[in-house]
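Enquirer: The sequence and its predicted three-dimensional model are supplied below.
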Amino acid sequence: MKKREKEPEQKKEEKQNKKVTFNISKTNNFSEWFSEIIDKAELADLRYNVKGFVVFRPWAVRCMEKMYDLIEDELQNKGHEPAWFPAVIPEKNFKLEGEHIKGFSPQVFWVTHAADTILEEKMAMRPTSETAMYQMYALWIRGYRDLPFKMYQRAQVWRYETKATRPFIRSREFYWIESHDCFATEKEAEKQVLEDIDTTEKIMHQKLGVPFLALRRPEWDKFPGAVYTIGSDSLMPDGRVIQQPSTHYLGQGFAKVFNVKFKDKDGKEKYVYQTCYGPAVSRIFASVISMHGDDSGLVLPFIIAPIQVIIVPIFNNENKAIIFKKADQIEQELKNSGVRTKVDKREDRPGEKFFFWEMKGVPLRIELGEKEIKNKKLVLFLRDSKEKKIIDEKNFVEVIKKEGDLYDKRLKDKADKWFKDRIVDCKTKDDIKKALEEKKIAKCNFCSIGKEGEKCAEIVEKELLASVRGTRHDKKEIAKGKCPFCRKKANFVVYIAKSY
């Protein structure tokens, strides 16, 4: 018997359902999953007609604005002041610091014309702001009373990335915060490095649920012009690490170049010691998406979700007015208590709305129908566990707030366990290779993170297609035995991983 051909309306309905559902395996095909969720959840649009540049769409921007607020509040609580510096930097500024220009010149976008006029001196679109900010610091810092001097800006930066670009992960324009600090002593400056790591811990890990390793980079992989660099490496589902906020101890190198001095208590002029710290908000968002999302779409932390609670009224023509009125009342009570809430009054079927808001990653959903109004109960759906609870209407606001806190804790706990399970101890090159093939981070003994270890690092890059990420800066780990590559005495415990 022939199957009855689907009616045009039925085909249309199925097509609409396909738009709001999402069912791709993040574990088996992360690359496709990531591309699809960016498209389906309307996080970014890649169709802007300049290669490597994307348009960030409202749902992503609203999340990232909340992230900016969290980071800026933490920085200001720790004594940083906000500023806005120009986006263009004169070429002569770059030339002042040799290592810096050598490291960044291949990535710089240069402005050479103003209208039809060729500029006397070309200007860089800032790839980072040391060479913009420190000339002003030399004017502002005079004596020891001006120190410590802690300043940051939220800004866009531009880098001509030659590697493959991906929205949020790697692009030629990204959105970040950069703090640049000055101190009277080396001890104070190095204490700031630890404070920067603490900021990453408190915001990216504790608030957003993204675990990381604070790793001191090998000598060959430090920030151009820095004494040393600490990178915060998080792991993506495809087994590649992504560098999140990095902090750099700059010593007095930039201070001497830009003449940033102060008169100390003893009356002598001295150069300041400097640090800089760069949390890239758009890149952290990539980790948030990837760490918490599942095969149904986004799973956004409650703390940054643009909509924390979606109310889905279940109605017909007869009871629509009554249910909408109650939904509006619940929405207003939640909004009054600071919970970002929306009522979905579209005429679509409830199931379609459920799928849509699950794909968008809204943490909590209230389902409200005639039965719930009669019984003075609410159906509460939890996005992360997909569990449904029946809650009393009389104290629903307190319950929602508590569930939001518990929700974020569950996301963090789940991510911590996943991350911990993917760091493995390795003794041999074969062990390391196996760990990398299993999409994990290899922890092993290593000869040196100084220049003498560079040859072994080249073996890692060429034979294992990975990189030596560095040593733990937040804890002391004792090396034993020999380096698995050169068989010389191991002096450091390092972490090896594939990366973006």
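Expert: Cool, got the structure. Numbering: from 1, shown residues only.
Enquirer: Please make it C-alpha for all contacts and neighbour counts, starting now.
Expert: Will do.
Enquirer: Check the offset of the longest helix seen in the chain from the chain's centre.
Expert: Criterion DSSP state H: the longest helix present in the chain is helix 396-420. Using Cα atoms, centre = their mean, to the nearest Å, we find the averaged C-alpha position of helix 396-420 to lie 19 Å away from the chain's own average C-alpha position.
Enquirer: Any chance you could list what contacts that helix?
Expert: Residues lying outside helix 396-420 but in contact with it, judged by Cα atoms under 8 Å, 6 or more residues apart in numbering, are 205-211, 235, 291-292, 301-303, 333-334, 337, 339, 363-364, 382, 384, 391.
Enquirer: Got another one to weigh against that:
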Amino acid sequence: MIEFYDISGCYILRPWSFSIWEAIKDFLDAKIKTVGVTNCYFPMFVSEAKLQAEKDHIEDFAPEVAWVTKSGDGDLNEPIAIRPTSETIMYPAFRSWIHSHRDLPIKLNQWCNVVRWEFKHPTPFLRTREFLWQEGHTAHATKEEADVEVLQILEFYAAVYEELLAVPVIKGRKTEKEKFAGGDYTTTVEAFIPAAGRAIQGATSHGLGQNFGKMFRIEFEGADGKKAIPWQNSWGLTTRTLGVMVMVHGDDKGLVLPPRVAPLQAVIVPITMKDVDEGAQLKTCGEIAAALREAGVRVHVDDRSNYNPGWKYSYWELKGVPLRLELGPKDMAKQQIRVVRRDTNDKEDVPLSILPQKAALLLVQMRAARTPPPGRLVCKCGRLTPPSVRRS
């Protein structure tokens, strides 16, 4: 999943973990596009002067900001910060783009990396000095429209965890002390880690009010001809999702990946023996894999000759592949294959003629078994109602 790097707090995402991040990205990207969000990209650098101009917002991030101070052997005339978040980078552009109510809403998102350098004890996936994320930034003509979007995005984040990663979450609102610096209020999805007995923040959706519009002097002419300040939101989800998933879905053998997010849903392990036509066996494995792919199953044939079947079993169990398919000479003679579930270790001999349908059914059953039912977690002390519609 991950490799350590020679700079503390920075990690290498290996293809297995990055494939899961890509699945998360594709899932969420499709969700946000249904509500009119479009993707873009802004530079990762921000000037010191711009950061200082927005002291109220950046105060909470100041200890975490990483600075570029040199170019080659020479010092820069002005230090340049690497973004800890992009409000101060994006909102000057909003000021240039927003002039009339017809320019609203603006709904932008970028998939990028950020750097936050404060903490002394980084943890893979959970607290890293560089991480990947998406950050959405939107501007609206009315507070009501902005408030609706905050909760809409929060539902999308909950879907990432519950529908894709099979991790139950609690939706709620942060306290005044915990809310996003410069915002009006912050909503959050929180996951519970059974092994630690603690909750962990999964993603946040912020109602920024008109605070940043005032900071950056963003104004538009309303339908009534009067000047107004837009209502803004920001929201983000990071590669911390991978860490939460790992802590929830695992056992003593390794990962137990939910089928929907697993890079591979099935692996075929040929059991070779002396005096057996290995070529014919591998050909059969290839035909089985092709049939499974036609049924929509992501499958791989582990035909490595330098490892024995037992080693391969342990390897794929560690990686959390939902289904292991074992094909030996006796199985070929009987036109069947041994199917082993990663989550329960149940074993079943399945005729090759019905394997694609059976594998697809097992994956559906495994997904259902690991997906939390709606309302399973309830937080009695939290409320999701935005401040604008709360009764005094």
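Expert: Here it is on my side, so go on. A quick note: this is a predicted structure, and the numbers were derived from the prediction, not measured.
Enquirer: So what does Glu163 of the second structure match up with in the first structure?
Expert: Here Glu163 of the second structure is matched to Gln206 in the first structure, going by TM-score structural alignment.
Enquirer: give the contact list for that match.
Expert: By Cα under 8 Å, 6+ apart, Gln206 of the first structure lies in contact with Lys412.
Enquirer: which of the residues in stretch 363-370 of the second structure are buried?
Expert: 363, 366-367, 370 (16 or more other Cα atoms under 10 Å).
Enquirer: Just give the number of residues close to Pro15 of the second structure.
Expert: Residues contacting Pro15 of the second structure under the criterion other Cα atoms under 10 Å number 12.
Enquirer: Find the residue closest to it in space, skipping its chain neighbours.
Expert: Closest residue to Pro15 of the second structure in three dimensions, ignoring its sequence neighbours and counting by Cα to Cα, 6 or more residues apart in numbering: Met1, at 7.4 Å.
Enquirer: Confirm for me that the one you found is in contact with Ser19.
Expert: No: proximity of Met1 of the second structure to Ser19 does not meet the contact threshold set by Cα atoms under 8 Å, at 9.8 Å.
Enquirer: longest single helix anywhere in the second structure?
Expert: Every helix in the second structure considered (DSSP H), the longest is helix 15-33.
Enquirer: Excluding covalently adjacent residues, which one is nearest to Val88 of the first structure?
Expert: In space, Val88 of the first structure is closest to Met125, 4.8 Å off (Cα to Cα, 6+ apart).
Enquirer: sorry, that was for Leu382 of the first structure
Expert: Once chain neighbours are set aside, the closest to Leu382 of the first structure by Cα to Cα, 6+ apart is Leu364, at 5.1 Å.
Enquirer: count of residues packed around the one you found?
Expert: Neighbour count for Leu364 of the first structure, taken as other Cα under 10 Å: 26.
Enquirer: Kindly name the residues of the first structure that line up with stretch 176-188 of the second structure.
Expert: Counting by TM-score structural alignment, stretch 176-188 of the second structure falls onto residues 219-231 of the first structure.
Enquirer: one step back: mind checking how far the match of Glu163 of the second structure is from Cys456 of the first structure?
Expert: Separation of Gln206 of the first structure from Cys456 of the first structure (Cα to Cα, to the nearest Å): 35 Å.
Enquirer: and what of Thr200 of the first structure?
Expert: Taking Cα to Cα as the criterion, Thr200 of the first structure is separated from Cys456 of the first structure by 30 Å.
Enquirer: quick one: which of those two has more around it?
Expert: It is Thr200, of Thr200 of the first structure and Cys456, that has more neighbours when counted by other Cα under 10 Å, with 26 against 18.
Enquirer: Let me know whether the more buried one touches Gln243 as I believe.
Expert: No: when contacts are counted by Cα under 8 Å, Thr200 of the first structure is not listed as touching Gln243 (12.0 Å).
Enquirer: just the strands in the stretch 51-200 of the first structure please.
Expert: Counting by DSSP state E, counting those that start in this stretch, residue ranges of the strands within the stretch 51-200 of the first structure are 55-56, 81-82, 88-90, 109-114, 117-125, 149-158, 173-183.
Enquirer: Go through those and pick out the most buried.
Expert: Mean neighbour count, computed with mean count of other Cα atoms under 10 Å, is highest for strand 173-183 among the strands of the stretch 51-200 of the first structure, reaching a mean of 22.
Enquirer: matching residues in the second structure for that one?
Expert: Residues 130-140 of the second structure are the counterpart of strand 173-183 of the first structure, counting by TM-score structural alignment.
Enquirer: Could you check what's spatially nearest to Val493 of the first structure, not counting adjacent residues?
Expert: On the basis of Cα to Cα, 6+ apart, the spatially nearest residue to Val493 of the first structure that is not a chain neighbour turns out to be Asn445, at 4.5 Å.
Enquirer: Just confirm the one you found is within a strand.
Expert: Yes: inclusion of Asn445 of the first structure in a strand is indicated when DSSP: H, G, I helix; E, B strand; the rest coil is applied.
Enquirer: picking that back up, show me which of the buried residues of stretch 363-370 of the second structure is closest to Gln336 of the second structure.
Expert: The shortest separation between Gln336 of the second structure and any of these is 18.7 Å, and it belongs to Leu363 (by Cα to Cα).
Enquirer: where do the strands sit along the stretch 151-300 of the second structure?
Expert: Assigned strands in the stretch 151-300 of the second structure, in chain order: 169-173, 185-193, 198-209, 220-221, 227-228, 231-238, 250-251, 254-255, 266-270, 299-301 (criterion: DSSP E, counting those that start in this stretch).
Enquirer: For these, give me CSV that also has mean neighbour count.
Expert: Conversion of those to CSV gives the following (neighbours: other Cα atoms under 10 Å):
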stretch, mean neighbour count
strand 169-173, 22
strand 185-193, 23
strand 198-209, 22
strand 220-221, 20
strand 227-228, 16
strand 231-238, 24
strand 250-251, 15
strand 254-255, 19
strand 266-270, 25
strand 299-301, 19
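Enquirer: Quick one: closest of those strands to Tyr91 of the second structure.
Expert: Once the strands of the stretch 151-300 of the second structure are compared by Cα to Cα, strand 231-238 is nearest, at 10.0 Å.
Enquirer: which residues does the equivalent of Gly328 of the second structure over in the first structure contact?
Expert: Matched by TM-score structural alignment, Gly328 of the second structure corresponds to Gly369 in the first structure. The contact partners of Gly369 of the first structure, taken as Cα under 8 Å, 6+ apart, are 313-315, 323.
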